[in-house]
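K.L.:
Structure for this input, please:
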Amino acid sequence: MIWTRELNATSPSLRMTRSWGGSVSCEEDARRLQGDLDRLGEWANAWQMQYNVDKCEVIHFGSKNRKVDYYLNGGRLVKGEMQRDLGVMVHQSLKVGMQVQQAVKKANGMLAFIAKGFEYRSGEVLLQLYRVLVRPHLEYCVQFWSPNLRKDILAIEGVQRRFTRLIPGMSGLSYEERLDKLGLHSLEFRRLRGDLIETYKILKSLDRLDAGRLFPMLGKSRTRGHSLRIRGKSFRTEMRKTFFTQTVVNLWNSLPQNVVEASSLAIFKRELDVALVAKGIRGYGEKAGNHNFATNANSTSWIPAPVSWIETNSKLRLEF
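P.N.:
Here you go, the predicted structure:
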């Protein structure tokens, strides 16, 4: 998959690119990707633009990646380990630890600003500030980098824990009690709910993604499940098991028919909230890594915790 604009676009501004990637499994794939770089260099020269090759990097994904050298305008691209792509830190190991640290640091900084900058601490005012200034740092593109390690989940949840203690009248209450009084959900539950909403948007073509490639359909069943059941892909690594397209499968398939066939996104969200409450689901699991999520005593459903979906082997970052 190549992340770029088409090189033959009519407007020069549409041809600008920051990064793209491609699946490389053989020498022919490597030559194809190098050919794309050659055409990019020719296009830049035709428009009298110069790339700063020293600031360009190639990141190789996969333990069996051959790590081929690539060149742009005669200069060899430096091999990097991590780059920021649309605000998300992407590491060559696909681990999300650095992104979690960055998100938590920004959120804690904004939380400190609120704590020190506002002397009048009304619960209503603080809640609004938290929703607008703090929580977006913890949920930006979270379906892409959602953590599965317990230490990362606790680090993210710790920001909301600290915030709830800022509210007057919350001393002596447990975290769950503070959430109930403030009308908030845990961030883990919000990620779970967001995963299901994103799945609905993909299957209903509300997002411009290839639904058939991400979520192969199982088809209708006379005995169990709804008509939009999906199946996970086979995998050989632990990292693949924690991708978004794998972790959401069982939970999505367990939803009632009236939820998945909602006629609009607003109706889906409303019916989804009712279904999650009825099932007693509060998150992907109190212990990340055991691949269980909390349900009521009569439920035996399970689902692993999410991380992301990335299905490329190489990624390039280019700058002028």
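
K.L.:
okay, CA-based contacts and neighbour counts for the rest of this
P.N.:
Noted.

K.L.:
where along the chain do the helices fall?
P.N.:
For the chain, helices defined by DSSP state H occupy the ranges 27-46, 97-117, 123-129, 135-139, 142-145, 150-166, 175-182, 187-203, 211-214, 238-241, 244-247, 249-253, 257-260, 265-279.

K.L.:
out of the ones you listed, deepest packed?
P.N.:
Most buried of the helices of the chain by mean neighbour count (mean count of other Cα atoms under 10 Å) is helix 244-247; its value is a mean of 24.

K.L.:
hang on, the earlier thing: how about TSV for the helices of the chain, with distance to Lys287 added?
P.N.:
Output for those, formatted as TSV (distance: least, Cα to Cα, whole Å):
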stretch	distance to Lys287
helix 27-46	41
helix 97-117	17
helix 123-129	28
helix 135-139	19
helix 142-145	18
helix 150-166	6
helix 175-182	16
helix 187-203	11
helix 211-214	27
helix 238-241	17
helix 244-247	15
helix 249-253	17
helix 257-260	28
helix 265-279	19
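
K.L.:
Also this sequence, please, to line up against the first:
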Amino acid sequence: MALHEDKFEYMAHSCNRNNLLEHLPFCSDIYQYSTNKGSLTPVNQLRDLGVTVCSDLNWTTHVKAIADKARQKAAWVFSVFHTRSSTTMLMLYKSLVRSLLEYCCPVWNPKKISDIQELEGVQRTFTSRIAGCQELDYWERLQKLSLMSLQRRRERYIVLHMWKLLHGDVSNDIRIEFVERPRTGIKAKIPPLKGTSAVGNQSLYDNSFAVMGPRLWNCLPARINTIETFGLFKERLTSFLTSIPDKPPVKGYSTQNSNSILDWRKDAATTDLWGGQDC
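P.N.:
Have a look, this model is predicted:
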């Protein structure tokens, strides 16, 4: 394919970061893509459909970019609108600020605590300026305003996408397989990590949608994962998630766990929510 150098960018992903070839003189030739008029040199990061992708598949750059953009939008809201009523502020926040923080989030859902705190910090600051919430801590504000943490909402979006994969509403390009079991309902198969894969790829494997999606889906009880109507599934899923404690990691507070559904599923105090079923 003939590529226009000014319209394309080239990124190379390395499976083994300790590869000794990178230190050899001819390594640059290996990582270049030749075109009719020259060559494309690999870049460390690029923006693809609004998502900043890095060569090491780290989402910190993207998280900081969207957090800064959301803070600018929040500052504009507070400068233009003088009311601080919860009804008006929540409507503006959900439509103008939170939408920036959740665009395409099933793809880049972060696992680093610092990235999660960066995103939660935007919602934490915004809700602290809503009338009647100034004296409450962040976790109390979430309950008072009937808000989920951004972390919980990202996992919710992943589960919703899994439902669409199951029912053929979206293309199953990553070939996730589902099996139906009499007691636990419909479960998703978790693809195994190849034995020849480097140890450093374990975190990339665990955080990928192909693994995280099935793991989150498998935490749903049979009464929910067998629902065939999307509207009803979405309603029951939201009700189920709001029954699980939601205490995201924030700076200055110690948390019981990472607040992921996976961690709360392992917590003995919340096992009754799943009816004794295993993930």
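
K.L.:
Superposed, what's their TM-score?
P.N.:
Once superposed, chain against chain, the TM-score is 0.79 (TM-score structural alignment, normalised by the length of the second structure); 249 aligned residues with a Cα RMSD of 2.7 Å.

K.L.:
Of all the helices of the first structure, which one is nearest Gly75 of the first structure?
P.N.:
Taking Cα to Cα, helix 27-46 is the member of the helices of the first structure nearest to Gly75 of the first structure, at 10.7 Å.

K.L.:
what's the offset of the closest one from the middle of its chain?
P.N.:
In terms of Cα atoms, centre = their mean, to the nearest Å, the centre of helix 27-46 of the first structure is found 29 Å from the chain centre.

K.L.:
how near is the aligned partner of Val260 of the first structure in the second structure to Asp68 of the second structure?
P.N.:
Superposed on the second structure with TM-score structural alignment, Val260 of the first structure falls opposite Asn225. As judged by Cα to Cα, to the nearest Å, Asn225 of the second structure and Asp68 of the second structure stand 36 Å apart.

K.L.:
ok so, going back, nearest spatial neighbour of the match of Val260 of the first structure, skipping sequence neighbours?
P.N.:
In space, and not counting its chain neighbours, Asn225 of the second structure is closest to Ile186: 6.0 Å by Cα to Cα, 6 or more residues apart in numbering.

K.L.:
Let me see the contact set for the one you found.
P.N.:
Residues touching Ile186 of the second structure, when contacts are defined by Cα atoms under 8 Å, 6 or more residues apart in numbering, comprise 178-180, 218, 222, 225-226.

K.L.:
Check the gap between it and Ser79 of the second structure for me.
P.N.:
Distance of Ile186 of the second structure to Ser79 of the second structure, computed by Cα to Cα: 49 Å.

K.L.:
ok, now Asn109 of the second structure?
P.N.:
Distance, Asn109 of the second structure to Ser79 of the second structure, by Cα to Cα: 31 Å.

K.L.:
The residue nearest the centre of the second structure: what's its closest spatial neighbour, skipping adjacent residues?
P.N.:
In the second structure, the residue lying closest to the centroid (Cα atoms, centre = their mean) is Asn109, at 1.9 Å. Leaving aside its sequence neighbours, Asn109 of the second structure sits nearest to Arg154 (Cα to Cα, 6+ apart; 6.7 Å).

K.L.:
so that neighbour sits right up against Cys105, yeah?
P.N.:
Yes. Contact between Arg154 of the second structure and Cys105 holds when scored by Cα atoms under 8 Å: they sit 6.1 Å apart.

K.L.:
Overlap of the contact sets of those two?
P.N.:
Joint contacts of Arg154 of the second structure and Cys105 (Cα under 8 Å, 6+ apart) do not exist.

K.L.:
from what I can see Ile174 of the second structure touches Phe209, true?
P.N.:
No. Ile174 of the second structure lies out of contact with Phe209 (Cα under 8 Å); the separation is 9.1 Å.

K.L.:
doesn't Gly185 make contact with Asn225 of the second structure?
P.N.:
Yes. Under the criterion of Cα under 8 Å, Asn225 of the second structure makes contact with Gly185 at 6.5 Å.

K.L.:
Tell me how many other residues crowd the aligned partner of Leu147 of the second structure in the first structure.
P.N.:
Using TM-score structural alignment, the equivalent of Leu147 of the second structure in the first structure is Leu184. Leu184 of the first structure: 14 surrounding residues under other Cα atoms under 10 Å.

K.L.:
Which residues outside stretch 177-193 of the first structure are in contact with it?
P.N.:
Against stretch 177-193 of the first structure from outside (Cα under 8 Å, 6+ apart): 139, 142-143, 146, 153, 156-157, 160, 164, 170, 282-284.

K.L.:
now do 7 Å
P.N.:
Applying Cα atoms under 7 Å, 6 or more residues apart in numbering, the contact partners of stretch 177-193 of the first structure are 157, 164, 170, 282-284.

K.L.:
Now do the same for Ile114 of the first structure: its match in the second structure.
P.N.:
Alignment note: Ile114 of the first structure maps to Val77 in the second structure; criterion TM-score structural alignment.

K.L.:
measure its match to Val97 of the second structure for me?
P.N.:
9 Å.

K.L.:
Kindly report the same for Met148 of the second structure.
P.N.:
As judged by Cα to Cα, Met148 of the second structure and Val97 of the second structure stand 15 Å apart.

K.L.:
So if I had to pick from the two, which one is more boxed in?
P.N.:
Between Met148 of the second structure and Val97, Val97 has the larger neighbour count (other Cα under 10 Å), namely 25 against 20.
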